[in-house]
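> Dropping the sequence and predicted coords here.
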Amino acid sequence: MIKDYIYDKENQLALDIYEPKTIEAAIILIHGGGWFRGDKAKEATLAERLTNDGFLVIAPNYRLAPDHIFPSAMDDLLNVYDWLVNSDYPVKGKIVALGSSAGGNLSIELALQKGIPAASWSGIIDLYDWVQQHPEVVPAMNQKPNFDQQASGKIDQDGANDAFYKWFILNYVDQDMARLKQADPLSRVSNNSGPLFIANSLKELVPLSGVYKLQETLAEKGVPSETKLITGTVHGEGYADIAYQNTVQFLKDNL
C-alpha cells in the first residue's frame, strides 16, 4: 500500500493506493460523509477486499464543505481520474468507480462526465427537486452519538432522517438554491455517460426518488443501468456484503 500520495499539491490532497498482485482494472473508491466529513482511511477494509479481486484501488481525500462547497469535491474527483489516466499504471480503458452516500454521488459524476462504469451505494442523487418538494422539513445536523467515528460499514441511520438529509445537501451549496440546481447530477446525464450500478435500501436515509429519476434519465439517453433495492434501513457500506458481488460483476462486465 502507498499511503498519502499527494495528487493535488495546491490543495494538499492525498490518496491511498492499494496494489493487487496482478492488476485487472483500477477502481476509484470514494468515501462518504455528506460532503462535510469522512476520510479515505474509512475505506481500508473495502479496499483490501477489492484488491483481492484484482483491482488497483485508489482511495482519495477531497475538499469538504462548508469550507469548500460544490463543485470542489466533484472537481477533485475529476482530477483523481485524470491523474490515474496519466499515471504509469496500465489501466487506460480499465477504470471504474465506487462510492457510498456522498461518495456515491461523486462516483455517479465520474460515470456521467468521464464515461466510465461506476457503482453507487446509497448515492445522494435527488438534490434540487427534493429540497423544493420538502419546504416543511427543518434542516438539522445529525445528533447521533459518535456518528463521525463509525466505520463506513457500521453506519445504520435507522431509516429516513429528512432533517439531516436536507441539512447536508444545503450545507454542500452554502444554502444557495441556484448552486444546488447546478449540483444535481441528473443535469449531466448524456449519451456518453458510463453504465451505472445503483444500490439503495428501501427505507433508509437516502430517498428512492433519486434512484428512480436517475435510472429513467439514463434509459432516455440509452445508457444501461442496474438497480439493487435492499430490504431494511441500512445505509451505504452497511449493506456491502449484500451488494458487493453484484457490484463487482457489473463493473467488470462493463469494462
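Looks like it came in fine.

> rest of the way, CA atoms for contacts and neighbours
Fine.

> Which parts of the stretch 151-255 of the chain are strands?
All strands of the stretch 151-255 of the chain, identified by DSSP state E, counting those that start in this stretch, fall at 196-201, 225-230.

> Can you add distance to residue 55 and give these back as CSV?
Listed next are the strands of the stretch 151-255 of the chain as CSV, based on distance: least, CA to CA, whole Å:
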stretch, distance to residue 55
strand 196-201, 17
strand 225-230, 21
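
> Just tell me which of those strands ends up closest to residue 121.
Comparison of the strands of the stretch 151-255 of the chain against residue 121 by CA to CA identifies strand 196-201 as nearest, at 4.8 Å.

> put this beside the first:
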Amino acid sequence: MVVIKNNIIYDENKKLGADIYYPNDTTSETKILIFWHGGGWFRGDKKDVKKIGINLANAGFMTFIPNYSLAPAAHFPAAHDDALHFVDWLLDSDYTDNDDIKNIVQIGASVGGTMALYVAGKYGFPTVTWSAPVEYTNWIKNHQEVKPSPQAKENFGITDPTQIRASFYKYFTLTYTGSDKSDILQKLDAQSYDFSNLNKLMMINSADELTPLSTTLDFIKFLAKQNHGVQLLVIPGHGHAMDYSQDYIDESLDFLYQTIKRQK
C-alpha cells in the first residue's frame, strides 16, 4: 500500500507544491527519488504522473513529484530556478536527514529530464533522463522556416510527423524563453550548465522522436570532453518520454539501484 501526501507546499510565494509517494516499508534507510514531469514547460502537472509515482514508491523509493512554474506566465529560467529551490527545500525539510544528499536520485521526463540535468550538475544526484531535449540555439537557427505550434496538424494542416515534431519543438522552446535571441537560447542549452558535480547519468532516447538523437550525441561528446561518462540507451521507434516510460522504468531503476550500491 502506497501512502500519498498531495500538494506539500515548497514555495509559499509561488504556491508550488509536490506530491509525495511513500513505500509501504519506509524507514530512515529509504532512498529518495525526485521525478520531474514533462510538458514543454508550458503544461503538465504532478497529478498527471500519479501512476509513475506509485510505481516508483512500490519499487522502494520515497518519491517526490514537484510542480514548477509554467510558461508563458513564467519564462526561463523560472522553472530551472524552481527545481533548485525545491531541492534546497527538500534538503532542509523534515523529510530528509542531514546526510540524505547521498541518498537522492532523479528521473526526468522530456523537459523534466532537462531540468534533472541542471540539478544533477549542481548536486551530483544519480540521474536518468527520458528524451531530455538538450539543444536549442543551433536547432532554432537551423529551423527558421518552421512555424511554431503545439498542434501543427490542426493549425497548419501539416501531416508529416517530423514536421509536426519540429513545430512543437520550436513552440515549447520559444514559449519558455519568450525570445528567439541567441544569448537567451544559449543559456537554456544543456551545454551551458555547470556539470562540475555531475555523477552517474543514464540517458534514454528513441531512435527517431521529438528530441533529435544527433543533439543527444553531441551533448554526450561534450560531457566526455569533461571526462564525464554517460550511459545511453537508444530504443527503436518514435516514442517520446512517457510514451515508453512503462516499458523502460525497470532499466531506469536498475541503473539507479546499481549506482546507489556502488556509492555505499
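Sure, I can see it. The structure displayed is predicted, hence computed values, not measured ones.

> TM value for the aligned chains?
Overlay of the two chains. TM-score (TM-score structural alignment, normalised by the length of structure 1): 0.90; 244 aligned residues with a CA RMSD of 1.8 Å.

> among the strands of the stretch 151-255 of structure 1, which is the most enclosed?
Compared across those, strand 196-201 shows the largest average neighbour count, a mean of 26 (mean count of other CA atoms under 10 Å).

> That strand vs structure 2, mean deviation?
Here strand 196-201 of structure 1, set against structure 2 after superposition, deviates by a mean of 0.9 Å using mean CA distance after the TM-score superposition for structure 1.

> In structure 2, point out the residues matching that strand.
Per the alignment by TM-score structural alignment, strand 196-201 of structure 1 matches residues 201-206 in structure 2.

> Distance from that stretch to the middle of the chain?
11 Å (CA atoms, centre = their mean, to the nearest Å).

> Run through who's touching it.
126-132, 211, 213, 229-241, 252, 255 (CA atoms under 8 Å, 6 or more residues apart in numbering).

> how about residue 186 of structure 1, what's its match in structure 2?
Mapped onto structure 2 by TM-score structural alignment, residue 186 of structure 1 lines up with residue 191.

> And for that match, the neighbour number?
A total of 17 residues lie near residue 191 of structure 2 under the criterion other CA atoms under 10 Å.

> Leaving out the residues flanking it, which one is nearest to it?
Among residues not flanking residue 191 of structure 2 along the chain, residue 219 sits closest, at 6.7 Å (CA to CA, 6 or more residues apart in numbering).

> how about the one you found, what's its partner in structure 1?
Aligned partner of residue 219 of structure 2 by TM-score structural alignment: residue 214.

> Might one say that that match is in contact with residue 186?
Yes - here residue 214 of structure 1 reaches residue 186: they are 6.3 Å apart, a contact under CA atoms under 8 Å.

> Give the full set of residues in contact with residue 160 of structure 1.
203, 204, 205, 206, 207, 233.

> my read: the second one touches residue 232, true?
Yes - applying CA under 8 Å, one finds residue 204 of structure 1 in contact with residue 232, separated by 7.2 Å.

> counterpart of residue 236 of structure 1 in structure 2?
Aligned partner of residue 236 of structure 1 by TM-score structural alignment: residue 241.

> Its match: how many residues sit nearby?
Neighbour tally, residue 241 of structure 2, other CA under 10 Å: 27.

> which residues does it contact?
Contacts of residue 241 of structure 2 (CA under 8 Å, 6+ apart): 109, 110, 130, 131, 132, 205.

> ok, so of the residues you listed, who is nearest residue 46 of structure 2?
residue 109 (11.8 Å).

> Report the secondary structure state of the alignment partner in structure 1 of residue 18 of structure 2.
For residue 18 of structure 2, the aligned position in structure 1 is residue 15, judged by TM-score structural alignment. Classification of residue 15 of structure 1 by DSSP: H, G, I helix; E, B strand; the rest coil places it in strand.

> ok, the alignment partner in structure 2 of residue 103 of structure 1 - contacts?
Aligned counterpart of residue 103 of structure 1 in structure 2: residue 112 (TM-score structural alignment). Counting by CA under 8 Å, 6+ apart, residue 112 of structure 2 makes contact with 35, 36, 37, 38, 39, 129, 132.

> was I right about the second one contacting residue 105?
No - judged on CA under 8 Å, residue 36 of structure 2 makes no contact with residue 105 at a distance of 11.2 Å.
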